[in-house]
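mind folding the following:
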Amino acid sequence: MSLADEVAAAHAGHPNPAALVGEFRRTSVLVPVVNDSLMSAELSGIRWLYAFSNEQELARFAVSRGAGPETELPYVRAVGARLLDVVIPAIEGPAGVVLDSGSEQGMVFPPVSGIVPDSVAVDLAEPDEAGDRPGVPTAGGAA
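Next up is the predicted model:
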């Protein structure tokens, strides 16, 4: 199945996580660029890179953020594996990818083992002196 099919299956309640991640790794996605940097946002201590499955999803996202319908958001094209294996480890702190942000078919690829390299996976990180794992909410924290 294609990435779009795997995402649709996951949203329909029939996820196949290994196939979903595999398809993301093989698929070329669009990553918006702002001020010579890949567009991202931070939430709960995790940096999330934005990636889009096609130009229509990217344009919808840009309009939802206040851009005019004819405004083009610059982007680079990258294979999902390069984002997960090269870009994510180069970011200081925990980072993941959100695909088609704000869409009904949006999907997140969090910084956990099996998605990102083990060296940057938050579920494998060593606890700090307080016993907390970086980027992983504590029992009282919000996810």
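
for the rest of this, base every contact and every neighbour count on C-alpha atoms.
Fine.

ok, and the closest non-adjacent residue to Arg77?
Leu30 (4.7 Å; Cα to Cα, 6 or more residues apart in numbering).

and for comparison, fold this next one:
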Amino acid sequence: MSAVSGGIRWLYAFTDEESLGRFAEARGESGREWPYLSLLGARLVDAVVPEVDGPAGIAVNVADEDGAMLFPPVAGIVPDGCAVDLRGGGNGEAA
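As a prediction, the model looks like this:
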């Protein structure tokens, strides 16, 4: 699941089922089943982000007021070939 904001695709990630549940509740969709995959954050960054068409970052626990985190598509966070702040990163744009 993801959303686009500011030209960046943000992939939603959750640290536990409770965080996913709060997200579902915030969307008014807590009554349905939410299938999900469990994987390491490093795999999400190293394997999934490069497959996205255009710049992508990770939004963690987005429904949690105190625990939400954003990992933008910049060098040091995503693979260099996907970083929008490096020449040729992301979809070929330089920052």
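
Validate this expectation: the residue nearest to Arg77 of the first structure resides in a strand.
Yes. Judged by DSSP: H, G, I helix; E, B strand; the rest coil, Leu30 of the first structure forms part of a strand.

and it, how far from Pro134 of the first structure?
Per Cα to Cα, to the nearest Å, Leu30 of the first structure is found 28 Å from Pro134 of the first structure.

would you mind measuring the gap between the ends of stretch 111-124 of the first structure?
10 Å.

now that stretch: buried residues?
Using 16 or more other Cα atoms under 10 Å as the test for burial, stretch 111-124 of the first structure gives Pro111, Val112, Ile115, Val116, Asp118, Val120, Ala121, Val122.

what residues in the second structure pair up with that stretch?
Alignment of stretch 111-124 of the first structure against the second structure: residues 73-86, by TM-score structural alignment.

about what we covered before: neighbour count winner among Leu30 and Pro134 of the first structure?
Leu30 (22 against 19; other Cα atoms under 10 Å).

contacting residues for the more buried one?
Ala51, Phe52, Ser53, Asn54, Glu55, Leu58, Tyr75, Val76, Arg77, Ala78 (Cα atoms under 8 Å, 6 or more residues apart in numbering).
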